[in-house]
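Novice: no sequence for this one, just the structure:
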């Protein structure tokens, strides 16, 4: 057995699998489609195909977020490592491909363990296997779960001096303000009194620049959004016609967020979990938010969750920021 195969087996054997069941997905979809306006939860974007498409999005020329954050992370890591300190257990929500994780684990001193919490089982196992090859001295404790729900994290064999929550990629912006506050409260509880959280935030900027990032010319983001319907069809037996919906993303400046919709191309009905849901022509179903923050807005959110910003790093253009939070 080669090293890669051995790492993959270790990742699978260490996996804590709390992946959402089809009944959970169906219940969430029914709840969203019963609202006015209709919604679907963005957390279900990330099946294997959704994870692949998102990685493709990050390589589109219009999508400034990933490249800007990676460059900022690389430039700021010495300062970040000093602020965090040694002997930590890193816990990452929504780990994805793990590219940013590699940079962080390389830079921190004496990482005790790494726990990735990721809803896509395939992406989780593959990234954990790769990281275990790169960092054999770090205990890998992957958890396949919806991190928006309460969960117990696995304990490391060696005690850590502090827990570090790592939440890059501006994923916090995908939640409403109330949801984001609840998630930060949960992070505060998980990290404990001496822990910290390193969070990526996309900063407010020119409307056209923001909108272009979510409407790439190659149409990859549109494929990604429509894949949500394909997943529901496959996993819970709905009958969405993918050709009957189109992707739409607009920046609502008054609310400080990108709002992404799937718009019905015609009057149509969808069967899901024994229910019928009617769509009017041009009816927009909300599938994702992506908030863009000011320092004042983000600090107010952190304060509401019982946290305070102790350190901050921005790229030279002030497009993207990293913030280190600790319990207030």
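Specialist: Yes, it's here. Computed from a predicted structure; not experimentally measured.

Novice: rest of the way, CA atoms for contacts and neighbours
Specialist: OK.

Novice: if I've got this straight, residue 224 is in a helix?
Specialist: Yes: when classified by DSSP: H, G, I helix; E, B strand; the rest coil, residue 224 is found to be part of a helix.

Novice: give me every residue that touches it.
Specialist: 45, 50, 53-54 (CA atoms under 8 Å, 6 or more residues apart in numbering).

Novice: Equivalent analysis for residue 111, please.
Specialist: For residue 111, the contact set (CA under 8 Å, 6+ apart) comprises 86-90, 105, 138.

Novice: Shouldn't it be within a strand?
Specialist: No: if the criterion is three-state DSSP, then residue 111 is coil and not within a strand.

Novice: ok, structure two:
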């Protein structure tokens, strides 16, 4: 059963254009990583997940295949026994379905949340065919902003699900703020919980190729953000005038992705001129690699406590169960 795709609530007054202008006006130019995920960006990211260098998805899928039933068993139950699975950043349903279909699972509703309407519409078509009895309520939203779950799932307590290590894209202060908001969205007073995937800390020799693959797919993904900016901000970026760079920042425990200007150049954007010197970079993404203890500490600052932890056989990826 499909509800209409829910549109986002109004944000707190900061538009995407404001974010772009603010980031490109900073000493270290930046762009919001959410702009990676237009239709082309989603397709490129799906290709990245299949690359030999990109271990993250394989490790996470191995973890879910081994522990999906155990994870799903932790979902809170309503008086009727049902629960809602709320998946953050659901560009497709392949990971969520592993929990929905796990042995003993009693999920009665599924709320995929993503910023890309096209991806959610495609999920809705597939899920209506494969899970016709499931209440399906997609939400188009920037989940870094406050949001409210659809009324159609209000009767069921929720298990939040944030796979894929996307939370690694957030600075530590953003992690805490996001987790605080999730407590409100998931209504922890209804005994809701949150399952979150994190890429674990490991040697840079394993990390850097995952973000700078030999086929250049990650480079294309990085440059594509400029195509998206061109559309939403009436800009004239030339993506081929920028080189992809992936850097390990040991001090902060993160991979950084940058776009490096190959020449001195100017870009017009929303009626303004943005100047680049040769070699200057736009910092497009961070990917923090958490230790188990470090992430539990961040979660505690947001009012969550750790109840369980799972990892893959090679201990590349971790999944936390948090209780409010």
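Specialist: Received the coordinates, thanks. Note that the structure is a prediction, hence the values are computed from the model and not measured.

Novice: follow-up on the earlier one: so which of the contacts of residue 224 of structure 1 is the most crowded?
Specialist: Neighbour counts for these (other CA atoms under 10 Å) peak at residue 45, which has 26 neighbours.

Novice: Just give me the match in structure 2 for that one.
Specialist: Aligned by TM-score structural alignment, residue 45 of structure 1 pairs with residue 36 of structure 2.

Novice: With residue 306 of structure 2 as the reference, measure out to that match.
Specialist: According to CA to CA, to the nearest Å, residue 36 of structure 2 stands 31 Å off from residue 306 of structure 2.

Novice: One more: residue 246 of structure 2?
Specialist: Distance from residue 246 of structure 2 to residue 306 of structure 2, by CA to CA: 32 Å.

Novice: Neighbour count: those two, which is higher?
Specialist: With neighbours defined as other CA under 10 Å, residue 246 of structure 2 and residue 306 compare such that residue 246 has more, 21 against 18.

Novice: The more buried one corresponds to which position in structure 1?
Specialist: Using TM-score structural alignment, residue 246 of structure 2 pairs with residue 249 in structure 1.

Novice: How far away from the center of its chain is the helix or strand hosting that match?
Specialist: According to DSSP states H and E, residue 249 of structure 1 maps onto strand 245-252. With CA atoms, centre = their mean, to the nearest Å as the basis, strand 245-252 of structure 1 stands 19 Å off its chain's centre.

Novice: what does it contact?
Specialist: Counting by CA under 8 Å, 6+ apart, 207, 210-211, 214-215, 222, 225-226, 257-265 sit against strand 245-252 of structure 1.

Novice: mean distance, it to its aligned residues in structure 2?
Specialist: Mean deviation of strand 245-252 of structure 1 relative to structure 2 after superposition (mean CA distance after the TM-score superposition for structure 1): 0.9 Å.

Novice: could you point out which element follows that strand?
Specialist: Scanning forward in sequence from strand 245-252 of structure 1 by DSSP H and E, the next helix or strand is strand 257-264.

Novice: To which residue of structure 2 is residue 74 of structure 1 aligned?
Specialist: By TM-score structural alignment, residue 74 of structure 1 lines up with residue 65 in structure 2.

Novice: after the helix or strand that that match is a member of comes which helix or strand?
Specialist: Using DSSP H and E, residue 65 of structure 2 falls within helix 55-72. Of the helices and strands lying after helix 55-72 of structure 2 in sequence (DSSP H and E), the nearest is strand 83-88.

Novice: okay, the helix or strand following that next one sits on what stretch of structure 1?
Specialist: Under the assignment DSSP H and E, the closest C-terminal helix or strand after strand 83-88 of structure 2 is helix 94-100. Aligned using TM-score structural alignment, helix 94-100 of structure 2 spans residues 99-105 in structure 1.

Novice: mean distance, the matching stretch to its aligned residues in structure 2?
Specialist: Comparison of stretch 99-105 of structure 1 with structure 2 after fitting gives an average deviation of 0.9 Å (mean CA distance after the TM-score superposition for structure 1).

Novice: Tell me the gap between that stretch and the middle of its chain.
Specialist: With CA atoms, centre = their mean, you get 15 Å for stretch 99-105 of structure 1.

Novice: just stretch 227-243 of structure 2 next, same as before
Specialist: Relative to its chain's centre, stretch 227-243 of structure 2 lies at 22 Å (CA atoms, centre = their mean).

Novice: go on, stretch 317-324 of structure 2?
Specialist: How far stretch 317-324 of structure 2 lies from its chain's middle: 15 Å, per CA atoms, centre = their mean.

Novice: next one: stretch 210-225 of structure 1
Specialist: On CA atoms, centre = their mean, the centre of stretch 210-225 of structure 1 falls 17 Å from the chain's centre.

Novice: Same question for stretch 241-259 of structure 1.
Specialist: In terms of CA atoms, centre = their mean, the centre of stretch 241-259 of structure 1 is found 18 Å from the chain centre.

Novice: do the same with stretch 206-216 of structure 2
Specialist: On the basis of CA atoms, centre = their mean, stretch 206-216 of structure 2 sits 19 Å off its chain's mean C-alpha point.

Novice: go on, stretch 99-106 of structure 2?
Specialist: 23 Å.

Novice: which parts of it are buried?
Specialist: Within stretch 99-106 of structure 2, the residues that count as buried by 16 or more other CA atoms under 10 Å are 99-100, 102, 105-106.

Novice: Just send those back as TSV, with distance to residue 275 of structure 2 too.
Specialist: Shown next, in TSV, are the buried residues of stretch 99-106 of structure 2 (distance: CA to CA, whole Å):
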residue	distance to residue 275 of structure 2
99	48
100	49
102	53
105	54
106	55
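
Novice: Could you point out which of those is nearest to residue 165 of structure 2?
Specialist: Of all the buried residues of stretch 99-106 of structure 2, residue 165 of structure 2 sits closest to residue 99, with 16.9 Å by CA to CA.
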